[in-house]
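>>> A structural model of the following input is requested.
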Amino acid sequence: MGQKMTAAVLYGREDLRIERLPIPKAGAGELVVKVHAALTCGTDLKVYRRGYHARMLKPPIPFGHELAGTVYEVGEGVTAFREGDRVVALNSAPCDVCYFCRKDQQNLCDDLLFNNGAYAEYIRIPARIVEKNTLLVPEELLFEHAALTEPLACVVRGLEESQAQPGDLMVVIGAGPIGLMFMQAAQIAGVRVVAVVKHDAQVDAAKTFGAEWVVQTTKVEDPIAAVRALTPDHRGVDIAIEAVAVPETWQWAVDMVRKGGLVNFFGGPASGTKVELDTNRLHYNDITLKATFHHTPGTVRRAFDMIRNGQFKSRETITGRAPLAELDAVLQSYLKRSRQDGLGDIKTAIIP
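Just a heads-up that it's a prediction; the model follows:
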C-alpha cells in the first residue's frame, strides 16, 4: 500500500467528499506537486452547483484547478525542475500542432489537456503541462498569490482580444472575482473603467480594483443610460466586458457600447441559453461581438509577470483562508451569498 493523502472528490451536484487517496506517482516527464494553496473560483462554484463541466471534468473526479506549491517528486526526463522547487502549474496545456494551435488560438486546441485535483495535499502534473505551462515561483512571492495566475491569464487574454488601448473607456458588467480582475488588468493597461455592480459592498470593491466610475443597478432607473451618461455626448463606451453570464447583461453590453465599439461576452452562461439582440443596432453601428475562452501559454506568462512584479492587487484578491476539510462549507457559503446578496469573500485560499 502506498502513502495516502487527503483530497476533495466531486461526485455530482453539490456532492463533494473529502477522501483518502493514494499520493500520485510521477511518470516520465511528470511532476508531483505538494499543494500549498488552492484557490476557489467561479468556474469551480459553477461545476459544484451543476455537478459537471462539459469541457473539463466528468464526476467522480478530483476537484479544483488553481494551485501553487513545491515539487515533491520529479519524473524521469524532467530537467527544468528539481525537488523542492516552488512552482505554479496551470490547469491545461495545448498540443501546439493542431489547426487551432497553428492559428495562434491555443486556447481552442483540439487536444487541450486539462488537469484537475488542486484541492488535495498532492497533485500530479502531466508531462505536457510540465513542459508548457509550469513556472518557477520566486521566494518572495506567496503561494496563494502565484495561484492567481490561471484566472488572471484568462482575463489578460480577454483584454488583449478586446483590442484595449491606453485611454480607452471600458465598462465591466459584474463585480465577481473575474469582473474585479478585469477592472484591475484594464487599469494596469491604462484603460479607464466604468463598473456596473449590484450590491453596496461591490461599489467599494470596484473602486479598490481600479474603476473610476461605478453604476449601481439598484440605485439607477436605467443602467444603460447611466453608463452612456458618463461618456462624451452619451455615445457609449469603447469596449464592454460582460462578466455576469445572464441574457439581460449580454443585452446591456451591446446597448452600452458606442458605434464601432466592441463587446466581449466573457461570462459563460448555462448550456442552451439564448439571447435576443437588436440586429439593426449591430449592423448600422458596426459593432464587434466576440467571446473569449480560457488562456494561452503567452497570456499565462504575462499574467504571472503582473503578479510577480506587484502590479496586480493579489493581497486584496485573496480575502479568506480555510483548511481542506472546510471546502464544502466554503462553497456552500458562496452559493448562499450568490443567491442572496452576492457579497462575501472574493477568493478563498484552501490550505491543504
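>>> Could you use CA atoms for every contact and neighbour count after this?
OK.
>>> the helices in this protein, which residues?
42-50, 99-102, 127-132, 143-146, 149-161, 177-188, 200-208, 223-228, 247-256, 279-284, 297-308, 314-317, 327-340 (DSSP state H).
>>> and those helices as a markdown table, adding distance to Gly69 and mean neighbour count?
A markdown table is the format used below for those (distance: least, C-alpha to C-alpha, whole Å; neighbours: other C-alpha atoms under 10 Å):
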| stretch | distance to Gly69 | mean neighbour count |
| --- | --- | --- |
| helix 42-50 | 19 | 18 |
| helix 99-102 | 29 | 15 |
| helix 127-132 | 14 | 19 |
| helix 143-146 | 6 | 26 |
| helix 149-161 | 13 | 23 |
| helix 177-188 | 22 | 24 |
| helix 200-208 | 28 | 18 |
| helix 223-228 | 42 | 19 |
| helix 247-256 | 37 | 21 |
| helix 279-284 | 47 | 12 |
| helix 297-308 | 15 | 19 |
| helix 314-317 | 17 | 16 |
| helix 327-340 | 18 | 16 |
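>>> please give me the structure for this one as well, since I'd like to look at both together:
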Amino acid sequence: MKTKAVRLYGKNDLRLEEFELPPIKDDEILAQIISDSICMSSYKAAIQGEDHKRVPKDVSQNPVIIGHEFCGIILEVGDKWKHKFKPGMKFSIQPALNLKENPYAAPGYSFKYIGGSATHIIIPNEVMEQGCLLEYNGDAFFYGSLSEPMSCIIGAFKANYHTESGKYEHKMGIKEGGNMAILAGVGPMGLGAIDYALHADRKPKRLVVTDIDEARIKRAESLYRAEEARKNGVELIYVNTGTVSDPVKYLLDLTGGEGYDDVFVFAPVKAVVEQADKILAKDGCLNFFAGPTNPNFSAELNFYNVHYNSTHIVGTSGGNTEDMIDALRLMSEGRINPASMITHIGGLDCVVETTLHLPEIPGGKKLIYTNISMELTAISDFRKKGETSPLFAALADIVEKNNGLWCLEAERYLLENADKI
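Next up is the predicted model:
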C-alpha cells in the first residue's frame, strides 16, 4: 500500500513524499491516520534533526515520519494481535514507549513507518507490547489527537507533590483545596490545564491564570468563565501581569499573603520561572512544564525557602499510558473539552511549512487532517475565506454555533467535502 507522509531527513529538512509501505508482519498492524495535531516537540525535532535525542543518527539515510498526536482507524491486523485489535477500531497511541533498548524511541520521531503526518502507517510490535496502542471509542477523531497533549497535563498534575513536617513521605498530586497558579497559562496547553483543573476529581479552591497577551486572556475568559468555575467549587481569576507594577505582590495578595501550593510554568522564560518561585507557599511545588530549546536554560531559585519553607520543584515532559487513558475517558464522558486548544486547521500538504515555522504562527494547536489538501487556516478566518469558498462558509456557520470551537460536526463536514490529498 502506498502512503503519503512528511518525513524528516535532518536539520530543517522535512519532505512530503509518497512511498510504498511493506506488507505487514504477523506482529504488526496497518492503519489509516485521520487526524494529527502538530506539537512544538515536532518543531524541535525538525530543527535539531539527528542531534535530537529521539531522532536516529542515520536519519539522512533512513528518514522518519514525524507527528505523534494522532488518531485513526485500524485496517489490517497481524495474527499475533487479532485477539485484541480488529479492523475498523479507532485508536490513539501513547508515543512514550520507554523501551529498555532505547528509552528515547517514539512514534513521530524514531520510526520509518509510523508517525502522525501520514495517510497510512504500520504500527510496530513494540507499540502493542508496551500497551501503547489504545482503543478510542469517541466520535470525533480530533479528540483522539488531543488525548496525548492532555495526558501530558494530567501527568503534570499527578507529578506535583507535597509533604508533611516530620514525615519522609511525598503525597503525590496537587493540593486539594489549595491555591494554584498557572503562569503564562493561556496558550493551548495552558487552556487544557485550566480545563483539567476545573473538572478533574481533585481541584484547587483558587486558580489564578496569568499571561501578558490580553487578547489570549480574553479568549480564555470566554471559554472558561469564572461563573462556571464557581459551580465546580473553584475561584477562577485571570491576571495580565504585563499591566501590574508588582506582579509578585499582586499575585500573593490574591491569596491573602499565603502563597501558592501549586505553581505551573507554561513558558520557558527566566523571569516567569523566578516569579513562580517567589509566589510559592510553604511546601509549595513549582512544576516547570515548559520545555526549553536551549540546553543551558537556567533561572535563580530562592534556596533559603527551599531549606526553611520546604519549597520544591519538579519538571514533567509527557504523560504515561495511564494518563492517556484518563484523558480519553474524561473526553468521552464530556468532562473536559480540549477543543479550546485548536485554533488552526490544515491538510497534510501544509505540514512541512507549518512545522518549520511553528513558533512564528500565533494561536494554539494546529490540527491536521492527513487525507485532505488544505492550507493552514485559522478558525477565526473561516468567515472571511467563506466569502469566496463554500467550504469555509459552511465551516464558519458550524463553528460559530459552537462558541467558535472546532467540533464533531465541523470535522465530519470537512472530511466529506474537502479536496483529497
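>>> re the thing from before, Glu14 of structure 1: which of the helices of structure 1 is closest?
Closest approach to Glu14 of structure 1 among those (C-alpha to C-alpha): helix 42-50, 5.2 Å.
>>> hmm, back to that, and of the helices of structure 1, who's closest to Tyr119 of structure 1?
That would be, of these and by C-alpha to C-alpha, helix 327-340, which comes in at 8.3 Å.
>>> Can you name the residues in contact with the closest one?
Residues outside helix 327-340 of structure 1 that contact it (C-alpha atoms under 8 Å, 6 or more residues apart in numbering): Leu16, Arg17, Leu45, Tyr48, Arg49, Ala322, Leu343, Gly344, Ile350.
>>> now the residues you listed as JSON lines including distance to Asp168 of structure 1?
Below are the contacts of helix 327-340 of structure 1 laid out as JSON lines (distance: C-alpha to C-alpha, whole Å):
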{"residue": "Leu16", "distance to Asp168 of structure 1": "43"}
{"residue": "Arg17", "distance to Asp168 of structure 1": "46"}
{"residue": "Leu45", "distance to Asp168 of structure 1": "32"}
{"residue": "Tyr48", "distance to Asp168 of structure 1": "37"}
{"residue": "Arg49", "distance to Asp168 of structure 1": "36"}
{"residue": "Ala322", "distance to Asp168 of structure 1": "39"}
{"residue": "Leu343", "distance to Asp168 of structure 1": "29"}
{"residue": "Gly344", "distance to Asp168 of structure 1": "31"}
{"residue": "Ile350", "distance to Asp168 of structure 1": "37"}
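>>> residue boundaries of the strands in the stretch 301-421 of structure 2?
Secondary structure of the stretch 301-421 of structure 2 by DSSP state E, counting those that start in this stretch: the strands cover 312-315, 342-347, 365-369, 377-378.
>>> related to what we said a few turns ago, out of the contacts of helix 327-340 of structure 1, which two are the most distant from each other?
Arg17 and Leu343 (25.6 Å).
>>> As a markdown table, the helices of structure 1 with distance to Val35 of structure 1 would be great.
Formatted as a markdown table, the helices of structure 1 follow (distance: least, C-alpha to C-alpha, whole Å):
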| stretch | distance to Val35 of structure 1 |
| --- | --- |
| helix 42-50 | 17 |
| helix 99-102 | 30 |
| helix 127-132 | 15 |
| helix 143-146 | 9 |
| helix 149-161 | 15 |
| helix 177-188 | 22 |
| helix 200-208 | 29 |
| helix 223-228 | 43 |
| helix 247-256 | 37 |
| helix 279-284 | 47 |
| helix 297-308 | 18 |
| helix 314-317 | 19 |
| helix 327-340 | 15 |
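>>> where's the residue nearest the centre of structure 2 relative to Phe392 of structure 2, distance?
Nearest to the mean C-alpha position of structure 2, by C-alpha atoms, centre = their mean, lies Pro149 at 2.4 Å. Per C-alpha to C-alpha, to the nearest Å, Pro149 of structure 2 is found 27 Å from Phe392 of structure 2.
>>> Over to Ser245 of structure 2?
On the measure of C-alpha to C-alpha, Ser245 of structure 2 and Phe392 of structure 2 end up 43 Å apart.
>>> got the contact list for the nearest residue in space to Ala211 of structure 1 that is not next to it in sequence?
Excluding its sequence neighbours, the residue lying closest to Ala211 of structure 1 (C-alpha to C-alpha, 6 or more residues apart in numbering) is Val193, at 4.8 Å. Contact analysis of Val193 of structure 1 by C-alpha under 8 Å, 6+ apart lists Leu169, Met170, Val171, Val172, Met183, Ala186, Gln187, Gly210, Ala211, Glu212, Trp213.
>>> and those as JSON lines, adding distance to His145 of structure 1?
Output for the contacts of Val193 of structure 1, formatted as JSON lines (distance: C-alpha to C-alpha, whole Å):
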{"residue": "Leu169", "distance to His145 of structure 1": "28"}
{"residue": "Met170", "distance to His145 of structure 1": "26"}
{"residue": "Val171", "distance to His145 of structure 1": "26"}
{"residue": "Val172", "distance to His145 of structure 1": "23"}
{"residue": "Met183", "distance to His145 of structure 1": "18"}
{"residue": "Ala186", "distance to His145 of structure 1": "19"}
{"residue": "Gln187", "distance to His145 of structure 1": "19"}
{"residue": "Gly210", "distance to His145 of structure 1": "19"}
{"residue": "Ala211", "distance to His145 of structure 1": "22"}
{"residue": "Glu212", "distance to His145 of structure 1": "25"}
{"residue": "Trp213", "distance to His145 of structure 1": "27"}
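>>> Compute the distance between the aligned partner of Ala96 of structure 2 in structure 1 and Leu21 of structure 1, please.
Alignment note (TM-score structural alignment): Ala96 of structure 2 maps to Ser92 of structure 1. Distance, Ser92 of structure 1 to Leu21 of structure 1, using C-alpha to C-alpha: 23 Å.
>>> what about these two, which has more around it?
Ser92 (26 against 18; other C-alpha atoms under 10 Å).
>>> thought that one was touching Leu112?
Yes: the criterion here is C-alpha atoms under 8 Å, and Ser92 of structure 1 meets it with Leu112 at 6.6 Å.
>>> What lines up with Ile18 of structure 1 in structure 2?
Per TM-score structural alignment, Ile18 of structure 1 is aligned with Leu16.
>>> and the closest residue to its match other than its chain neighbours, what does it touch?
Nearest in space to Leu16 of structure 2, with sequence neighbours left out and distances taken as C-alpha to C-alpha, 6+ apart, is Val6 at 4.3 Å. For Val6 of structure 2, the contact set (C-alpha under 8 Å, 6+ apart) comprises Leu14, Arg15, Leu16, Glu17, Ile65, Ile66, Ser117, Ala118, Leu348, Val351, Val352.
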